[in-house]
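**Q** pasting the structure only:
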């Protein structure tokens, strides 16, 4: 598994160096730099076309990737309109524009690079398994740290001077304590534990595509460790929701599967009351597991929705607003991508993400029904959707980039498969 061109080498080596870069507190810088380098290389390859070096010959941009590029590009003028409407200073607008370049822009650049540049998904799969190997090697010291007296935080990198959402993006941790139960939880190379859990789900998804049994076992073990050590409810849900449904979709074309479904439906009709009660109890237990977190998130969402509807429907408030003690001083417009988009960028920003995400979801679901090729991209879309209901997805793109690149690679694979068919159809028409 060796890189075959400079783009693959850049991607593969970045994955191999994930943990050393985390040890320097540099991941938040590396992600945007990698995205803009690959995006710039993709645009350069498209511009030169046939004149480009042989191992970097570009592929056309598929329609779904166009929606990602256009949608994420529109986030910038939408941001400017919001700032003008709320009379923010030029300094604030410049800082927010830089934030766009390190967040929303990456969600367009990585799919673009995956679709245009000749990067194989196998490179990303093996690279993620290498990251998992680092996780397993470092796990003993990380898991033992709170019990042998090691500190929570090792240090905060001086690289924080470049600016970012907070010092946790440049800090290196052994572990952290859950403020509700005061028990240790681990975040590995992520800025906080729930995000680490979803990165663990991504690692499992990638590892399931690995043909080598040893590397597959390493990736799956590391991903499951990240999910359970983070003690995140969202990670446990993601382990089931993001891995199993993409593998069940091919059954839709099997007659026996429909008979089984009909039988299950008939049996559920007789036990509906007990099932509803069990589901209700499970949801209640899930929420009460971290009752304070659930309360704060629900309050943030309610305030964001009310203020969006009453004050800034179309282009939002331009940026998150400070929160009061009722939400533990968390910013209004945080902890939920969709309510955050409505609050910060209004209906315009909401649609700029919603349209490409739904397009990608339908594309992945249709392909997963017919081919194993669609499983990984569909699982990644499920991870993004799950993250969007508990986090602000744009500030996490710097670590989600392998999954975002897979979305572009999948679109390229679909377009490549259709190209010979369309050429044959044109030749038949001419004849």
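**A** Arrived safely, thanks for sending. Every value quoted in this text rests on a predicted model; they were computed, and no experiment measured them.
**Q** going by C-alpha atoms from here, please, whenever you check contacts or count neighbours.
**A** Fine.
**Q** residue 266 and residue 274, how far apart?
**A** Look at residue 266 and residue 274: by CA to CA, to the nearest Å, they are 14 Å apart.
**Q** take a look at this one as well, against the first:
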């Protein structure tokens, strides 16, 4: 293994120990910025005679992400100036940017510029799944035996973060709406566990070793189910099949099947729309209070964005009223959160890289298995922008960003074999 592969593998397979000491939130920024500095240094010192497939580079596709995330910081600075929030608050927010949005650019750069084989990440996520399966009986027993749901909050919280839930060690959670148990595993809340499970499930499908592949598939499927996240189950079922269809569009059989499906849908359009409406009602009714809070937070964010800070946003996150249980305005939704905090500029700064990558991988996936995985990752990220804040969970999804970077480099025909 290369040094960068060894470091990434170590950080992944020891996910649970890092979680138990409350260091998981701090790990991703430290690893990301360390490897990014290492990448810049390697680009500076490499000689012209270095083989092309081993050269440290940052492809155009990664520069799109870098430009987008730098624009986020620009919007943050201007918003702080507009609302006279002061230099200390600007510095604090910029540190938050370095631990959040910036990771969406530096990890693709790491994946594209350094010698990191996707297979190393695939196997490591299967190892994490094995650890999940080993710990799952203990997590079930804790609920059945009525043990305290939260064991402790790590002292590392003093370093600073979004909240205590990012440093707490929890055996299970009780759903405030249904009164039933939900498990969040090593994430700050249960739906985030479903988010991670979906990404790692796709990685498990790529594992070459059959035993490890099934360990990953079973483990991450159980995590998605036990998170009791509605979106997690939908994405788990549909994301990879949709990817397979999109990545085989050039094949005549798929093209003819698609044309037939469209024609059939036209004939039964009314039935399809009624079924869709019924499914959405069922989806909302499954957790009505959660759906109400999400919708209200979105309306508040859009109204205040339009009336107070349409271009650059407000610069910082604010707590909502009692009506939304004091949840941060724009939370549970990346787009509403961006509009409120960073305005239309921040909205575009995320939308453009996502759309660019989606189009890029849609084309390259017709001939590349790695780009097919990256296409699925981008689709999962897009799905979750409507339910989670990508910035705040970037410390959990960073392995997927490394794969995205590797796939971008492969599009330049310089990928690792």
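**A** Structure's in. What do you need? Since we're looking at a predicted model, the values are computed, not measured.
**Q** got a TM-score for the pair?
**A** The TM-score (TM-score structural alignment, normalised by the length of structure 2) is 0.96; 416 aligned residues with a CA RMSD of 2.0 Å.
**Q** which residue ranges of the stretch 201-350 of structure 1 form strands?
**A** Ranges of strands within the stretch 201-350 of structure 1: none, based on DSSP state E, counting those that start in this stretch.
**Q** what does residue 378 of structure 2 align to in structure 1?
**A** Structural alignment places residue 378 of structure 2 opposite residue 381 in structure 1 (criterion: TM-score structural alignment).
**Q** tally of neighbours for that match?
**A** Neighbour count of residue 381 of structure 1, defined by other CA atoms under 10 Å: 22.
**Q** corresponding residue for residue 71 of structure 2 in structure 1?
**A** Residue pairing (TM-score structural alignment): residue 71 of structure 2 is matched to residue 74 of structure 1.
**Q** aligned counterpart of residue 248 of structure 1 in structure 2, please.
**A** Checking TM-score structural alignment: residue 248 of structure 1 goes with residue 245.
**Q** again, but for residue 182 of structure 1
**A** Match for residue 182 of structure 1 (TM-score structural alignment): residue 179.
**Q** so which helix or strand takes in its match?
**A** Of the helices and strands defined by DSSP states H and E, none includes residue 179 of structure 2.
**Q** burial count for residue 80 of structure 1?
**A** 19.
**Q** with residue 400 of structure 1 instead?
**A** Neighbour number of residue 400 of structure 1 under other CA under 10 Å is 23.
**Q** try residue 392 of structure 1
**A** 20.
**Q** which residue in structure 2 aligns with it?
**A** Under the alignment by TM-score structural alignment, residue 392 of structure 1 pairs with residue 389 in structure 2.
**Q** likewise for residue 38 of structure 1?
**A** Aligned partner of residue 38 of structure 1 by TM-score structural alignment: residue 35.
**Q** residue contacts, its match?
**A** Residues in contact with residue 35 of structure 2 (CA atoms under 8 Å, 6 or more residues apart in numbering) are 4, 110.
**Q** now do it against residue 27 of structure 2, distance only.
**A** 12 Å.
**Q** about what we covered before: which of the residues in whichever strand or helix holds the match of residue 38 of structure 1 are buried?
**A** Using DSSP H and E, residue 35 of structure 2 maps to helix 24-45. Of all the residues in helix 24-45 of structure 2, those buried under the rule 16 or more other CA atoms under 10 Å are 24-29, 32-33, 35-36, 39-40, 42-43.
**Q** check the offset of the helix or strand just after that helix from the chain's centre.
**A** Sequence-wise, the next helix or strand downstream of helix 24-45 of structure 2 (DSSP H and E) is helix 60-82. How far helix 60-82 of structure 2 lies from its chain's middle: 19 Å, per CA atoms, centre = their mean, to the nearest Å.
**Q** ok, average deviation of helix 60-82 of structure 2 from structure 1?
**A** With mean CA distance after the TM-score superposition for structure 1, helix 60-82 of structure 2 departs from structure 1 by a mean of 1.0 Å once superposed.
**Q** give me the residues contacting that helix.
**A** The contact list for helix 60-82 of structure 2 (CA under 8 Å, 6+ apart) reads 86, 89-90, 93-94, 97, 101-102, 104-106, 108-109, 112, 312-316, 341-343, 345-346, 348-350, 352-353, 356-357, 405, 408.
**Q** that'll do, ta.
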